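Enquirer: sequence and predicted structure are below.
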Amino acid sequence: MMGLDSFIDGLSSIYAVLAMLPFLSFVLIWIIVYIVTKEKKKSTRITMDLTTFLLLGSVASLWNSLFSSSFGLWFLLLVILIVFGLIGGHQNDRKGKMELGKSLRIVWRLSFMGLSLLYVMFMVVRMGTAVLG
């Protein structure tokens, strides 16, 4: 019988492999989800949500290596929470209440876009520093 430690180690290994190349993982996950759902829009939304987790780890790791830091993940989570608060405050001002589900979706999708951009930028910088010395 598999112990909890080996199960967690297995999940960590799967995450690490998928997070190394999140755009390749995006395509792979999209194909799997599309085969299951047969809906392109739903597949894309689900894949974006799952890939955001991969990008969070990848960008945090790149941040830490580029800036000799160990604060990357916490900084990214802080920014996500601040954006969530701003969007929630905006909804509260406009509608008199905050729609939690809608706010979470907006923040998570914005995180996907922002983390994708950061991933590309950090990879370009990383490759440039590897080539230049």
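Expert: Received the coordinates, thanks. Residues are numbered from 1 along each chain as shown.
Enquirer: contacts and neighbour counts: CA atoms only from here.
Expert: Noted.
Enquirer: pull the contacting residues for Gly72.
Expert: 59-61, 63-64 (Cα atoms under 8 Å, 6 or more residues apart in numbering).
Enquirer: centroid residue for the chain?
Expert: Thr52 (2.2 Å; Cα atoms, centre = their mean).
Enquirer: now do the helix or strand that one falls within: distance to the chain's middle.
Expert: Using DSSP states H and E, the secondary-structure element containing Thr52 is helix 40-66. Relative to its parent chain, helix 40-66 has a centroid offset of 3 Å by Cα atoms, centre = their mean, to the nearest Å.
Enquirer: try it against this one:
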Amino acid sequence: MLEYVIYIISFFITIPIVATLLIYLISFKIHRKKLKAIHTAVNWTTVLYIAAVVLLLEIVAGRSFLGWLFVLFIGSLAVIIFYQWKNRTEIELRKAVKIIWRISFLVYLLLYVLLVLAGIIQRILS
């Protein structure tokens, strides 16, 4: 039983687009609102894209960039918080994390697509 759970998790980390579509469809059936379904899918699958990009970077580049990605996430969060402090003088950490989480989804989705293409090209040329 545990093996099946591991296989399912591995599949969704390998191909997070399937998980995004699946969560979107389920959420749309429940809420009947496209925007709510998109937000739910983004919030739940960002972690899968992060894991997929970390693994793809190790495969394509041959080294781990997990630390750098973590520093990029914390640095981006600091920029959002600094922006809030300068413009509103009140920092809303929950809102800042939500913004950076959604931006991370877009960034990691783009990185995932680029790294998959780079991996395919690398395998074809070698």
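Expert: Received the coordinates, thanks. Here the structure is a predicted model, which means the values were calculated and not measured.
Enquirer: what value does the TM-score take for this pair?
Expert: The TM-score (TM-score structural alignment, normalised by the length of structure 2) is 0.91; 126 aligned residues with a Cα RMSD of 1.7 Å.
Enquirer: picking that back up, distance check, the counterpart of the residue nearest to the centre of structure 1 in structure 2 against Tyr83 of structure 2.
Expert: Under the alignment (TM-score structural alignment), Thr52 of structure 1 pairs with Thr46 in structure 2. Distance, Thr46 of structure 2 to Tyr83 of structure 2, by Cα to Cα, to the nearest Å: 23 Å.
Enquirer: structure 1: matching residues for stretch 71-84 of structure 2?
Expert: Taking TM-score structural alignment, stretch 71-84 of structure 2 hits residues 78-91 over in structure 1.
Enquirer: got the contact list for Arg63 of structure 2?
Expert: Taking Cα under 8 Å, 6+ apart, we find Arg63 of structure 2 in contact with Leu57.
Enquirer: picking that back up, out of the contacts of Gly72 of structure 1, who has the most neighbours?
Expert: Ranked by neighbour count (other Cα atoms under 10 Å), these have Val59 at the top, with 25 neighbours.
Enquirer: hang on, isn't Pro16 of structure 2 packed against Ala52?
Expert: Yes - taking Cα atoms under 8 Å as the definition, Pro16 of structure 2 is a contact partner of Ala52 at 7.5 Å.
Enquirer: so the lengthiest helix in structure 1 aligns onto which residues of structure 2?
Expert: Longest helix in structure 1 by number of residues (criterion: DSSP state H): helix 100-132. Matched against structure 2 by TM-score structural alignment, helix 100-132 of structure 1 falls on residues 93-125.
Enquirer: in that stretch, what's buried?
Expert: Neighbour counts over stretch 93-125 of structure 2 (16 or more other Cα atoms under 10 Å) mark 96-97, 100-101, 103-105, 108-109, 111-112, 115-116, 119 as buried.
Enquirer: ok, now stretch 57-75 of structure 2?
Expert: Across stretch 57-75 of structure 2, burial judged by 16+ other Cα under 10 Å covers 57, 66, 73.
Enquirer: list the contacts of the closest residue to Glu90 of structure 2 other than its chain neighbours.
Expert: Excluding the flanking residues, the one nearest Glu90 of structure 2 by Cα to Cα, 6 or more residues apart in numbering is Gln84, at 6.7 Å. Contact partners of Gln84 of structure 2, counting by Cα under 8 Å, 6+ apart, are 90-92.
Enquirer: ok, so of these, who is nearest Leu35 of structure 2?
Expert: Nearest to Leu35 of structure 2 out of those is Glu92 (Cα to Cα; 22.8 Å).
Enquirer: what is the burial count for the closest one?
Expert: 13.
Enquirer: distance-wise, check it relative to Val54 of structure 2.
Expert: 29 Å.
Enquirer: before we move on, what about Ile9 of structure 2?
Expert: For Ile9 of structure 2, the distance to Val54 of structure 2 - Cα to Cα - is 15 Å.
Enquirer: next up, the contacts around the residue in structure 2 sticking out farthest from the centre.
Expert: Most distant residue from the mean C-alpha position of structure 2: Thr89, 29.6 Å away (Cα atoms, centre = their mean). The contact partners of Thr89 of structure 2, by Cα under 8 Å, 6+ apart, come to none.
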